[in-house]
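have a look at this prediction, sequence included:
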Amino acid sequence: MNETDVKILKQLQRDGRLTNVELADAVNLSPSPCLRRVKKLESDKVIKGYRAILNREKVGFGMTVFVDVSLDNHKDKATSAFEARVVFFENIISCHEVSGASDYRMEIVVPDLKGYEVVLKQIQQLPHVKDIQSNFAIRTVKSGASIPLEI
């Protein structure tokens, strides 16, 4: 990646709906070379996709819960079995293997406490789950920030 690619990525992180002409103008390129660069960034999987950022509360998901999960063992078979199931939970919007007191940290969105109870019971049934710690978000201070690219 070069300086122009970084400029393109910064612009698209700010507004993924820019037209190619608007993007080209913003990064001082003509439209054809700009489009070629964007297509290359997409084919190289630097740009993974485009999506709308939704207001969670307005679409019925007023509660965010950060859940730390510890497994009963750390063998490949246990982690693979756990991870293979987690990816199918629509309410789990992120899941990271972490270091520290727990093995995984998940971000879960639900309408309310009753909704979380349903998801929690499902998580408890996952293979090799030993311990679950839940942290309820009071309010969001920062979320969905852009990747801090440097030129």
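Arrived safely. Numbers count the residues shown, from 1 in each chain.

use CA for all of it now, contacts and neighbours both
Noted.

residue contacts, the residue sitting furthest away from the middle of the chain?
The C-alpha centroid of the chain is most remote from Ser30, which lies 32.3 Å away (C-alpha atoms, centre = their mean). Ser30 makes contacts with Val21, Ala24, as judged by C-alpha atoms under 8 Å, 6 or more residues apart in numbering.

repeat for the one 5 residues further on
With contacts defined as C-alpha under 8 Å, 6+ apart, Leu35 is in contact with Asn20, Ala24.

putting a second one here so we can go through both:
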Amino acid sequence: MDHKDRQIIRALQRDGRMTNQDLAEAVNLSPSPCLRRLRNLEKSGAIIGFAAVADAKLYGLAFEVFVRIKLEKHQEDVVQNFERRVQAMDEVLECHMMTGQVDYQLKVLVSGLDAYEDFIRNRIHPIGGVGSIETSFVYGTVKKTAVFPDPS
């Protein structure tokens, strides 16, 4: 991947609906080479898809929550069960394995406190093997972007 490919990706991260003509102009290429590069980025897996960025609150999911989970044991079956169950939960937008005091950090969207309580009681607790749960509610966002920084 070269600098021009990264320019294409960043331009599409800013506006995934731009036409190839607009993309070509944004990255200073003619349309044919730009489209060829775009198709190669998709084929290689560097671009994995396109999605609409929506406002969660307007959608009805007003509570963004970070949930940190520590497992009781790190046996392979416990870990696999936890990860498999979390992958199936629509409320979980992201699940990261962490270093430090917790094993996982989840980014969760729910409609309110009652929905969060239901999520913990009826989705997380039944998994089993969970040693502790720490919760932080987001009350404001200073920065949120999907545009990668330039690595150079």
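Thanks, I have the structure now. Nothing here was measured: the structure is a model prediction, and the numbers come from that model.

could you measure from the residue farthest from the centre of structure 1 over to Lys39 of structure 1?
Counting by C-alpha to C-alpha, to the nearest Å, the separation of Ser30 of structure 1 from Lys39 of structure 1 is 15 Å.

do Gln124 of structure 1 as well
According to C-alpha to C-alpha, Gln124 of structure 1 stands 43 Å off from Lys39 of structure 1.

for Ser32 of structure 1, same thing?
11 Å.

repeat that for Cys95 of structure 1.
For Cys95 of structure 1 relative to Lys39 of structure 1 (C-alpha to C-alpha), the value is 29 Å.

who has more neighbours, these two?
When Cys95 of structure 1 and Lys39 are compared for neighbours, Cys95 comes out ahead with 17 against 13, by other C-alpha atoms under 10 Å.

just confirm that one is within a helix.
No: under DSSP: H, G, I helix; E, B strand; the rest coil, Cys95 of structure 1 falls outside any helix and is assigned strand.

helix, strand, or coil at the nearest residue to it once chain neighbours are set aside?
Distances taken as C-alpha to C-alpha, 6 or more residues apart in numbering place Met106 nearest to Cys95 of structure 1, at 4.2 Å, with adjacent residues excluded. Look at Met106 of structure 1: counting by three-state DSSP, its state is strand.

OK, contacts around the residue nearest in space to the middle of structure 2?
What sits nearest the mean C-alpha location of structure 2, by C-alpha atoms, centre = their mean, is Glu94, with 5.0 Å. Shown in contact with Glu94 of structure 2 (C-alpha under 8 Å, 6+ apart): Gln105, Leu106, Lys107, Val108.

cool, and Met106 of structure 1?
Phe66, Val67, Asp68, Val69, Ile92, Ile93, Ser94, Cys95, His96.

before we move on, back to that, so what corresponds to the residue farthest from the centre of structure 1 in structure 2?
Counting by TM-score structural alignment, Ser30 of structure 1 lines up with Ser30 in structure 2.

relative to Arg37 of structure 2, how far out is its match?
Ser30 of structure 2 is 11 Å from Arg37 of structure 2, by C-alpha to C-alpha.

and for Pro149 of structure 2?
20 Å.

same drill for the two, tell me which one is more crowded.
It is Arg37, of Pro149 of structure 2 and Arg37, that has more neighbours when counted by other C-alpha under 10 Å, with 16 against 8.
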